[in-house]
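[1] Predicted model follows, preceded by the sequence.
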Amino acid sequence: MKPLRYVINLWSSFGTVAIISKVWEKYFINKYRFRLNCNRIVPEFPIRQKPYDFLHNTKSFIQDKPINICYLIHCFFPDKNGGTEQFVLNLAKEQQRLGNHVRILTLGNHELKFYSKQYKDIFFNDFQFEGLDVTQFRYRHIPRGYYYDEIYNNEPNMAAFAAMYLDKYKVNLVHAVYPQPFATFLGVCLKQCIPYVITTTDFNIICHYATLVDKRGQFCKHSRKGERCEECCKTYGLKDPRTRYHRASDLLQRAEFVTAPSEFVARVLESEFQQVSVTVVPHGISSVFSCFKKREQTKRFSYVGILSELKGVHLLISVFMRLDDSRLSLDIYGDGEQNYINRLKNMAENDSRIKFHGGVSSSHIVKVYQNSDCVVIPSLWFETYNFVLREALACGCLVIASNIGAMPEPIYEGENGFLFTPGNDEELFQKLQASLHFNWSLYRTSSFPVPKQEGERYALIYAHALKSKTKEFSEDVSK
């Protein structure tokens, strides 16, 4: 889409005030929130009492009969290809392999003429992506704060669309991987006795910024049921943070299962929503990510992922340039906002060792890891899983990562990587130097669940969710 048409489309979709609000948030508030010269204190979340997990006691999965599964996600391929999108892609393919019927419902923001169908005030298209049935939809005029800020539990257009969609495709079970924009949809599921599962891959269910980083750049430990959100730069898109909190809590409590990809996310959710029990199901890492040769020295550093402020790429470049060794290299793979990319390139323009490669295809990413010695992940926020970290470890790389969120979980300090305080340039410099002297003969290899195992674990969750909802429905009928 050409720039002018793109701006016109955004304006017609969101409205003038919403666009001004988002520009202010992105280019002024966020620049301050993710600044380098900020002394951030990483909070500790309580260790949870792990509930009984039936998943660990099942050695194999036997599918009784096919079910019709609908996945709900805010963005999907080919428009966006982040970690959450990859999770849904892998999981949907595994469910198809198990014999289930799968559909993916996702938001879009193309021009109205891009969509060939309309129901009420919702425009949509059906298409296929890598053998999966996908429906992408958009509103004529998007409700205020719909994508991230507000949680609408009774939006009439979505309610009508959901009833039509669930009936047309005879959906048995819904898996919401980004539940906030689909609160009304999930409400319709409840009315029709269709069970739903929720997976949280970031913290938007708690924080309308999704990062748990407040307007001062400090990490947030608890929303205090939305009270603290009122103090944290309430945006145009969010009218009442306390109402948002209670709607989020209701969504989670009504789910048959709430899952998370890491123990850290489970701890945060259970600390915030104390009536919710979370099941941890790690994302599957494809077996193509493997170590084909052992390194002997650390010379080739890489960054792989989105180029944005909260990923801390600017910190990595500034610290790497302090390493005085012409034999070293830093390869940066990824796309992002052009203004930020230009800033990074300006920082690195006098250092020929730093190269920008743009986005990398899924078919090439394995070679990127295998040609790297050390992958650096300098995130400034609570990463909830991070595919790059685990893929790099599976390929035999050292990993240097911020000591925050779920990233420490697979790292053994000094054995397969190093951790540093997020945003601390001196600590990162020390860890880069430590990696240069790493004894590769002592490297500790890593292994992770593969997508097949992840898919079978979710199939078990679906089976239990359906059984529970059927029992509940039978009890209601008998009363």
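    Arrived safely. Predicted model, so just to flag it, every value in this text is computed and none were measured.

[2] For the rest of this, base every contact and every neighbour count on C-alpha atoms.
    OK.

[3] Show the secondary-structure elements that the helix or strand harbouring residue 476 is packed against.
    Per DSSP states H and E: residue 476 is located in helix 451-478. Here helix 451-478 touches helix 83-97, strand 196-199, going by 3 or more C-alpha pairs under 8 Å, 6 or more residues apart in numbering; DSSP states H and E.

[4] quick one, that helix and helix 83-97 angle?
    When axes from the mean of the first three to the mean of the last three C-alpha atoms, to 10 degrees is applied, the directions of helix 451-478 and helix 83-97 differ by 80 degrees.

[5] hey, where'd the helices end up in the stretch 301-450 of the chain?
    With helices called from DSSP state H, counting those that start in this stretch, the stretch 301-450 of the chain shows them at 313-320, 338-348, 365-370, 387-394, 425-436.

[6] residues near residue 16, how many?
    When neighbours are counted by other C-alpha atoms under 10 Å, residue 16 registers 11.

[7] again with the one 4 residues further on
    Burial measure for residue 20: 13 neighbouring residues, criterion other C-alpha under 10 Å.

[8] Which helix or which strand is home to it?
    Going by DSSP H and E, residue 20 is in helix 16-24.

[9] quick one: the helix or strand that that helix is followed by to chain centroid distance?
    Scanning forward in sequence from helix 16-24 by DSSP H and E, the next helix or strand is helix 30-33. Offset of helix 30-33 from its chain centre (C-alpha atoms, centre = their mean, to the nearest Å): 20 Å.

[10] got the contact list for the nearest residue to residue 404 once chain neighbours are set aside?
    Ranked by C-alpha to C-alpha, 6 or more residues apart in numbering and with sequence neighbours excluded, the top spatial neighbour of residue 404 is residue 382, at 5.7 Å. Counting by C-alpha atoms under 8 Å, 6 or more residues apart in numbering, residue 382 touches 211, 212, 404, 405, 406.

[11] so who does the second one touch?
    It refers to residue 212. Per C-alpha under 8 Å, 6+ apart, neighbours of residue 212: 203, 219, 220, 221, 381, 382.

[12] buried subset of these?
    203, 219, 220, 381, 382 (16 or more other C-alpha atoms under 10 Å).

[13] Kindly provide the distance from the third one to residue 344.
    With the distance defined as C-alpha to C-alpha, to the nearest Å, residue 220 ends up 28 Å from residue 344.

[14] ok, structure two:
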Amino acid sequence: MRLLYVANGFPPAALGGVEIHTWEIARAMARRGHAVWVFCRESDFQRPDYELIREEVDGLSILRVVNDFKQTHHFLHTYVDERMEEIFLQVLQETRPDLIHFQHLIGLSARLPCRARPLRIPMLMTLHDFWPLCHRVHLLNRWGQPCPGPFQGGDCVACVRGPRPTSRLHSLLRAIKPWLPAPLVSRIMRRIGGAALSSWAEADQRGFQARHALFREALMCCALLMAPSDFVREVFRRNNITQPEIRVLPLGILPPDSEVVPEPGERNTLRIGYIGWFRPPKGVHLLIQAFRRIPDEGVSLHLFGPIDESYPYFRRLRGLGGEDPRIVFRGPFALEDRSQIYRSIDLLVIPSISPETFSRVAREALIHRVPVVASRIGALPEVVRDGVNGFLFEPGDVEGLSQILQRIVRCPSILKELDVPGPAQILSVEDHVQALEQMYREVLSVGD
């Protein structure tokens, strides 16, 4: 088969969950003898938007299109991009795929499936998150509360537009934004928040009705939709996305690196870990607050993830950590060091306040025999079973999380009594790809 994967980014430039998953399945499909291309968005403020970059990564043909929304001034253009669509059609003419698998369309254009449909190329899409329903992606509104979705009572207009800034500084910045250098705009947006520079007057009720209709049309262009968890499928179903069929296929996880040697003997301290982005929906501030309530010196907190000292939320985390020497910001790590990192911690905490759609890190930790403490939200309870392979607490409950951690610190043997990885099904990448390949053949046979 000639396969084209479409994603919002691709390693090594982008290392989020969707990007890593796309990299893993693209490589696996190439090993199985399929011809594979990847079409993705690239962030690069040193290049002009829409520059097409061609390269080979792990034997795969990667076509990266730069898009940093440098000249975006209209709400519609945050999710529809005609120039990106034209580049995509040129790529389709060049690669002539038998099948297109959309992983994510953010940063590209939500209309790509609609533009490809006249070419009669079978298409599938994996619903990795809620961007087709939620302009803020995570179904977490601007007030930090989980949202049921636009067709279940969510107020998209108030959430996205919010209170309009009235200060002279905000007004001035919005007025001069079109003439500011793109790197400067990026730095300002990181410091004071993108909403301050974006006055989406068009994001009214009619604007969101048009957005919902367009995304629904794009999903209808696909022969099949896939969800990584039961939770994701149910959220889309409750929000009127019932066609095409949505099948649950958990993402694949690479097995532990057998060449990594576990640390010898018993460590003097209990090491608690966090792995992920330092962003408000991830609830890292709750973890630090809960950890600071532990008086014991024989415990440490190791936080792994991309560090951006200019980002207000990260500066807040630094402040919450104070001068506590037990809290260490370790930064990101290379994919090949993953097994070593998991084997360096005794417990992983996932303190999310927004609904997790799958949680790769939870499964990675469990297959490395690391118990997990997680928020009881989204898809996390599907893999973390309270008292079985880890512990659950209510999202946002600092005291509840702290009590769990203090109980473990007082009696670390609790961790050895857990059944890790536990009863939840955790697919390998090869298991996932095998099931995916069967779906591809099924979709192609229907089109014959």
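    Perfect, I can see it now. Keep in mind that this is a model prediction, so the values were computed, not measured.

[15] Show me what the residue nearest to residue 404 of the first structure aligns to in the second structure.
    Residue 382 of the first structure maps onto residue 355 in the second structure, with residues paired by TM-score structural alignment.

[16] Find me the equivalent region of the helix holding residue 20 of the first structure in the second structure.
    Using TM-score structural alignment, helix 16-24 of the first structure lines up with nothing in the second structure.

[17] Same check on stretch 320-331 of the first structure?
    So stretch 320-331 of the first structure sits over residues 291-302 in the second structure, by TM-score structural alignment.

[18] Tell me the buried residues in the matching stretch?
    Result for stretch 291-302 of the second structure [16+ other C-alpha under 10 Å]: buried residues 291, 292, 294, 299, 300, 301, 302.

[19] Name the residues that touch it?
    Outside stretch 291-302 of the second structure, the residues that reach it (C-alpha under 8 Å, 6+ apart) are 268-274, 321, 326-330, 402, 405-406, 409.

[20] thinking again about what came up before, select, out of the helices and strands packed on helix 451-478 of the first structure, the one closest to residue 340 of the first structure.
    Residue 340 of the first structure lies closest to helix 83-97 among those, at 20.4 Å (C-alpha to C-alpha).

[21] give the contact list for the closest residue to residue 329 of the second structure other than its chain neighbours.
    Nearest residue to residue 329 of the second structure, sequence neighbours excluded (C-alpha to C-alpha, 6+ apart): residue 303, at 4.8 Å. The contact partners of residue 303 of the second structure, by C-alpha under 8 Å, 6+ apart, come to 273, 274, 275, 327, 328, 329, 330, 331.

[22] Out of these, give me the two with the largest separation.
    Going by C-alpha to C-alpha, the pair spanning these furthest: 275 and 327, at 13.7 Å.

[23] and the gap between the residue opposite residue 157 of the first structure in the second structure once aligned and residue 277 of the second structure?
    If you follow residue 157 of the first structure across to the second structure using TM-score structural alignment, you land on residue 83. Distance, residue 83 of the second structure to residue 277 of the second structure, using C-alpha to C-alpha: 31 Å.

[24] all strands for the second structure, in order.
    2-7, 35-42, 52-57, 60-66, 99-102, 123-126, 224-227, 246-248, 270-275, 299-304, 327-329, 347-350, 372-375, 390-393 (DSSP state E).

[25] List buried members of the contacts of stretch 291-302 of the second structure by neighbour count.
    Neighbour-count burial (16+ other C-alpha under 10 Å) applied to those gives 270-274, 321, 326-327, 329, 402, 405-406, 409.

[26] Let's have those in TSV, adding distance to residue 370 of the second structure.
    Converted to TSV, these look like this (distance: C-alpha to C-alpha, whole Å):
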residue	distance to residue 370 of the second structure
270	12
271	11
272	10
273	10
274	12
321	24
326	20
327	19
329	20
402	19
405	15
406	18
409	15
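
[27] Of these, which is the nearest to residue 77 of the second structure?
    Nearest to residue 77 of the second structure among these is residue 274, at 35.3 Å by C-alpha to C-alpha.

[28] which one is the alignment partner in the first structure of that closest one nearest to, not counting chain neighbours?
    Aligned against the first structure by TM-score structural alignment, residue 274 of the second structure finds its counterpart in residue 303. Using C-alpha to C-alpha, 6+ apart and skipping residues adjacent in sequence, the residue nearest residue 303 of the first structure is residue 332, 4.8 Å away.

[29] What's residue 184 of the first structure aligned with over in the second structure?
    Using TM-score structural alignment, residue 184 of the first structure pairs with residue 111 in the second structure.

[30] Distance of its match relative to residue 243 of the second structure?
    With C-alpha to C-alpha as the criterion, residue 111 of the second structure and residue 243 of the second structure are 17 Å apart.

[31] With residue 89 of the second structure instead?
    Residue 89 of the second structure is 25 Å from residue 243 of the second structure, by C-alpha to C-alpha.

[32] ditto for residue 199 of the second structure
    Distance from residue 199 of the second structure to residue 243 of the second structure, by C-alpha to C-alpha: 34 Å.

[33] of those two, who's got more company?
    residue 199 (20 against 15).

[34] The more buried one touches residue 170, doesn't it?
    No. Look at residue 199 of the second structure against residue 170 with C-alpha atoms under 8 Å: they stay out of range, at 10.0 Å.

[35] between residue 83 and residue 277 of the second structure, who's got more neighbours?
    residue 277 (19 against 12).

[36] contacting residues for that one?
    Residue 277 of the second structure sits next to 305, 306 when contact means C-alpha under 8 Å, 6+ apart.

[37] on that earlier part again, so what's the match of residue 274 of the second structure up against?
    Going by C-alpha under 8 Å, 6+ apart, residue 303 of the first structure touches 313, 330, 331, 332, 333, 375, 376, 377.

[38] repeat that with 6 Å
    332, 375, 376 (C-alpha atoms under 6 Å, 6 or more residues apart in numbering).

[39] Most tightly packed of the helices and strands packed on helix 451-478 of the first structure?
    Mean neighbour count (mean count of other C-alpha atoms under 10 Å) peaks for strand 196-199 among those, with a mean of 24.
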